[in-house]
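K.L.:
build me a model from this:
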Amino acid sequence: MSGNTIIENSGEWWRNSVIYQIYPRSFCDANGDGIGDLPGICQKLDYVKSLGVDAIWISPFFKSPMADFGYDVSDYRDVDPLFGNLGDFDQVIEKAHALGLKVIIDQILSHTSDQHPWFEESRQSRDNPKADWYVWADAKPDGSAPNNWMSNFGGSAWRWCTRRRQYYLTNFLKEQPDLNLHNPDVQEQLLADLKFWLDRGVDGFRLDAINHAFHNQSLQDNPARPVKLNKDGLPPVNSYEYQWHIHDKSQPENLVFLQRVRALMDQYPNSVTVGEVGDDNTHKIMADYTTEHRLHMAYSFDLLSEECSAQFLRDTLEKNRRVIEEGWPCWSISNHDVPRSFTRWNKGFDAETAMARAPLFLLMQLMLRGSVCLYQGEELGLPEADVAFEDLQDPYGINLWPEFKGRDGCRTPMPWFNGGEINAGFSKVKPWLPVAEPHYHLAASVQEDDEHSMLNSFRTLLKWHADLSPALATAQQAIADTGNDLLVFERTAEGESYFVALNLGGEAASLPLPEKFAGADDITPALFAGELDGAEIHLPVAGARVFRVQTR
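P.N.:
Model prediction:
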């Protein structure tokens, strides 16, 4: 019996689980319009199940004008026609559950589209029933914005409304006005919308940018942040990085609201929430947000960075362990917002070594204390796509080009076939983003029958992980300060301990096996090279060893 079966029976299936993120626009196009859809997801669920994951997380499919590709919602309770309809979603739920997969969907609680009926009413006057449903503020005497807050996408976070003669807050695009969750009616409505999907059968929510849900009502300016120059001596491209975000997010009122969310979730046994939190002090926010009676788990942007050295990972993981305490992290190294990890974390390595390192990072995630979120295409070893400016769709990239190319490079279509099919089997017509040429030879069909492919390596690792003892799910973690390119840590549970050593550097390295693991079982997946010589572990580049010892 696998560890996840035990956890499922305890009502905490999400601990130590593996979640597979599906970006619907780019997963599979079933109706031939060049955009992925819910029927396409349904068609590929058997493939997803074959990976060995426990759940899927589907990025937004709600009705939306698509200024930010679904993260600008105009109707929280309906499917955008681009993706299908509610009946199509019900079929996804039905098939996923029949396959034993949980279904998590995105919820965007901090803002809506400017075309949402709520905002269209709110902007009409200062005294209509929804006048206070969004964050409105008067101009300064000189007509300038109420304060210095910046949008995540650059520039002022405030937009002028001529009808109300006021500014409204937009933490992201100008088309994404921020909801005013200080208003109890807004909270009640959002909770009712969550309940709508829970009643429809979803198993949980990924809460987008959840620490942006509340702002400081004093509207104080954010303090300036010391400018950090890049390797070329240049300041940041995005003005958002020029200040400490003290007053525009991560407010204490959010903790009370999350308790209300959790109270709702507790009415639906085995449901789960995972929050996306990006902040200057992410570990503290993760800890605050995942304590009892709030979110089940959270992930930050720490492992979505360009940095992946052993020392960076040691520092990050140790700080997380020290701060988060009983809280629960969800480890993600790729998603729809950052360059693919295969490219981002393999700079300076040749193609062969890069291919060997990708499973190494999955092994790391699987053995860390927490849950894991994989992004579609990671299992194929897809590199970041190079998208020409004329093909760009992401407004974030278009606004900041060429210094920042946006998020389209990680959002290109999944390559399913490479046997003459156009667009790698994603769609029979020109897709919304082009299929990257290097992705064709990495298509799922190419890798399916190759036992040494990245796809089958990921399947092997996930099967190996599922068969480990259920005690690993909640085992404590201790990071060793090796001071070199080896990432080494222990997991200790009642009755057993694990020792994990990963070589993240560009040269072979050795380390002693701790005395407590003398005579331990070497349970390392066969994918990884390395050997134990006496009490010395020898690891080649991208090598790894995992040992387990019974302590009863």
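
K.L.:
please count neighbours and contacts with C-alpha atoms only from this point.
P.N.:
Fine.

K.L.:
H283 contacts V323, correct?
P.N.:
Yes - H283 lies in contact with V323 (CA atoms under 8 Å); the separation is 6.2 Å.

K.L.:
more crowded one of those two?
P.N.:
H283 (26 against 17; other CA atoms under 10 Å).

K.L.:
sec struct for the more buried one, please.
P.N.:
helix (DSSP: H, G, I helix; E, B strand; the rest coil).

K.L.:
ok, it to P236 distance?
P.N.:
Per CA to CA, to the nearest Å, H283 is found 23 Å from P236.

K.L.:
now do D127
P.N.:
For D127, the distance to P236 - CA to CA - is 41 Å.

K.L.:
looking at these two, which is more packed in?
P.N.:
Using other CA under 10 Å, the more surrounded residue of D127 and P236 is P236, with 14 against 11.

K.L.:
who touches the more buried one in this structure?
P.N.:
Residues counted as contacts of P236 (CA atoms under 8 Å, 6 or more residues apart in numbering) are 227-230, 242.

K.L.:
among the residues you listed, which are in strands?
P.N.:
Among those, none falls in strands (DSSP state E).

K.L.:
can I get the residues you listed in CSV with distance to D33 and neighbour count?
P.N.:
Formatted as CSV, the contacts of P236 follow (distance: CA to CA, whole Å; neighbours: other CA atoms under 10 Å):
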residue, distance to D33, neighbour count
V227, 45, 12
K228, 44, 12
L229, 44, 10
N230, 42, 10
Y242, 41, 18
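
K.L.:
show me which of the residues you listed is closest to R164.
P.N.:
Nearest to R164 among these: Y242, at 29.9 Å, using CA to CA.

K.L.:
nearest residue to the closest one in space, ignoring adjacent ones along the chain?
P.N.:
R225 (5.2 Å; CA to CA, 6 or more residues apart in numbering).

K.L.:
next up, for comparison:
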Amino acid sequence: MASQQGSSDDWWRGAVIYQVYPRSFQDTDGDGIGDLKGVTRRLGHIASLGVDAIWLSPFFTSPQADMGYDVSDYCDVDPMFGTLTDFDDMLAEAHRLHLKVIIDQVISHSSDRHPWFVESRSSRQNPRADWYVWADPKPDGTAPNNWLSIFGGPAWEWDGVRKQYYMHNFLASQPDLNFHNPQVQDAVLDAARFWLDRGVDGFRLDTVNFYFHDRHLRDNPPLVPDPDATSNDAPDVNPYGMQDHLYDKSQLENVAFLQRFRALLDGYGGRTTVGEVGDGARSLKTVAAYTSGGDKLHMCYTFDLLGPDFTASHIRRCVDNFQKAVTDGWVCWAFSNHDVMRHVSRFAESEAEREVVARLAITLLATLRGSVCLYQGEELGLPEADVAFEDLRDPYGIRFWPSFKGRDGCRTPMVWEATATNAGFSDGKPWLPVPVEQARLAVDTQQSGADSVLNHYRSMLGFRRSHAALHDGDMSFLESNRDLLAFTREKDGERLLFVFNLTREPQEFLVSDTSVETVPLPGQLAEVVGGVLKLGGLSAYCGKL
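P.N.:
You can find the predicted model right below:
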């Protein structure tokens, strides 16, 4: 049964959100691509985990150049996913199961096939001529400045009709909207209103710090490496990471627009926003600006925990930095999503270690202060898939192959039945292959196993739900050796101690409060002996103080 902790307007605070990547979740019509009817069919599985909400990745009308993150109609469903009626049916079933529904809003850019862009590029005088970021070339014909695209090459594409360049932070077929134009802001707010009127409970705002650009189109300076940075803008094979992105994103004007967006949601009540912030070393500063004051975003997530580092020092630094920088905002923590290698493959040092790491990771994630975002399949302990070059669909991976294989390895289809065709995902040829090693971990093989990763997720989310301190209680770190992560969570007189050993060797932690009472934690491999907590490798402990 889904969690019902969120019945008030702040249900999102401390909520657990399950990300559904629709094209890889469940296919019901045999075309090898997941659809909305498939999401509806599998909502019971999601609810059984004990989560509060689902986040649905894009299902809007799109040429699918970037798997739906290139929208050509913000107010309709792409036929490959179904119809608006299918969406309404899915939403109704989710609400029946007490699941909130959050949908992606990809408004920093559109598809070049969107009617807005088709009109904008037709001339320099049409009503939407200024709806996108257009600029004249330099006298020698080159691009207006040195800005780069995350997907490779310049962030500018020449258009022969207007005889100007247009800006694109991603693919050339994803032109950036010009948020300096109030009409653009009104149009994207109208699109959000369309879905709010249908009953959605909130939005995940893609690349939320990319909406505005510097009006003067100033060059970005080179990046001075920061050894203390906990996240990067791009893999090191991509020159995008060599610039300090002062002018192509994260502009001050964005704050006022986010206030407009929040005002729209507040008019409906009980709705929420989750912003994706990719801003390198400035990410936390940006999150603080976007979530403070209670009049902008409800919460944000960054890429700080989406890297390869699964150590006590790294996690403490990320959480500590957030709590110091974002004093009145809220964070949404995640170890995996549709853009990064699955965390079991990032964190485990061997195949034999994957299940242990999967269980420990959700135990840690569920005890941090903040909301939690899970990515489909992580509840099965799915590793990253090794996708052959000829099977790649991700333009990012195709562009930087073989040094960077892209994002298809985490986007392979969900596995439901180990021995069924394509592990129960589809009767047709899947859009990405279903790896045999993933099929062995299918839902049906883990349902009855008390110690399966799937049932550990259910137990751990139930544990989180049963302790108010883990919902939105205070969090304080305790001193320990650098191999251990120790902290307390406290609310309404309940004070819980958590100690995590993220190393492979046994560790000890001196418990200063001798009255500590061990609280059964799912999969716990630790005990207190004479005031000394003894933890096995890759283990966790919970006690009541």
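
K.L.:
that older thread, export the contacts of P236 of structure 1 to a markdown table and tack on distance to A55 of structure 1?
P.N.:
Shown next, in a markdown table, are the contacts of P236 of structure 1 (distance: CA to CA, whole Å):
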| residue | distance to A55 of structure 1 |
| --- | --- |
| V227 | 40 |
| K228 | 39 |
| L229 | 40 |
| N230 | 38 |
| Y242 | 38 |
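
K.L.:
conserved subset of these in structure 2?
P.N.:
Among the contacts of P236 of structure 1, no contact is conserved in structure 2 (both residues aligned by TM-score structural alignment, their matches' CA atoms under 8 Å).

K.L.:
all helices of the stretch 201-350 of structure 2, in order?
P.N.:
Secondary structure of the stretch 201-350 of structure 2 by DSSP state H, counting those that start in this stretch: the helices cover 253-266, 283-291, 312-325, 343-347.

K.L.:
show me what the helix or strand just after the shortest one is packed against.
P.N.:
This means helix 343-347 of structure 2. On the C-terminal side of helix 343-347 of structure 2, the nearest following helix or strand under DSSP states H and E is helix 354-365. When contacts are defined as 3 or more CA pairs under 8 Å, 6 or more residues apart in numbering; DSSP states H and E, helix 354-365 of structure 2 sits against helix 343-347, helix 453-465, strand 539-544.

K.L.:
wouldn't L532 of structure 1 be in contact with G543 here?
P.N.:
No - assessed by CA under 8 Å, L532 of structure 1 is found out of contact with G543, at 12.0 Å.

K.L.:
who has more neighbours out of these two?
P.N.:
G543 (23 against 15).

K.L.:
hmm, who's touching the helix ranked longest in structure 2?
P.N.:
Longest helix in structure 2, counting residues (DSSP state H): helix 182-198. With contact meaning CA under 8 Å, 6+ apart, helix 182-198 of structure 2 is reached by 74-75, 88, 105, 107, 131, 177-179, 202, 257, 261, 264, 268.

K.L.:
let's see it at 7 Å
P.N.:
74-75, 107, 131, 178-179, 261 (CA atoms under 7 Å, 6 or more residues apart in numbering).

K.L.:
derive a ChimeraX selection command for the buried subset of the residues you listed.
P.N.:
To isolate the buried ones among the contacts of helix 182-198 of structure 2 in ChimeraX, judged by 16 or more other CA atoms under 10 Å, type:
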select :74,75,107,131,178,179,261
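
K.L.:
now the helices for the stretch 351-500 of structure 1?
P.N.:
351-367, 395-400, 444-448, 454-466.

K.L.:
for F119 of structure 1, find the nearest of those.
P.N.:
Closest among the helices of the stretch 351-500 of structure 1, using CA to CA: helix 395-400, at 21.4 Å.

K.L.:
ok, how many other residues are close to R200 of structure 1?
P.N.:
R200 of structure 1: 12 neighbours (other CA under 10 Å).

K.L.:
quick one: what's aligned to it in structure 2?
P.N.:
Mapped onto structure 2 by TM-score structural alignment, R200 of structure 1 lines up with R198.

K.L.:
now swap in N147 of structure 1 and tell me
P.N.:
With TM-score structural alignment as the criterion, N147 of structure 1 matches N145.

K.L.:
my read: the residue nearest to Y242 of structure 1 touches W244, true?
P.N.:
Yes - counting by CA atoms under 7 Å, R225 of structure 1 does reach W244; the two are 5.4 Å apart.

K.L.:
please name the residues that touch the residue nearest to Y242 of structure 1.
P.N.:
Per CA under 7 Å, 6+ apart, neighbours of R225 of structure 1: 242-244.

K.L.:
about what we covered before: list the buried residues for the longest helix of structure 2?
P.N.:
184-185, 188-189, 191-193, 195-196.

K.L.:
that one vs structure 1, average offset?
P.N.:
Taking mean CA distance after the TM-score superposition for structure 1, the mean distance separating helix 182-198 of structure 2 from the aligned residues in structure 1 is 0.5 Å.

K.L.:
got the angle for that helix vs helix 253-266?
P.N.:
In terms of direction (axes from the mean of the first three to the mean of the last three CA atoms, to 10 degrees), helix 182-198 of structure 2 departs from helix 253-266 by 30 degrees.

K.L.:
quick one: stretch 99-109 of structure 1 aligns where in structure 2?
P.N.:
Taking TM-score structural alignment, stretch 99-109 of structure 1 hits residues 97-107 over in structure 2.
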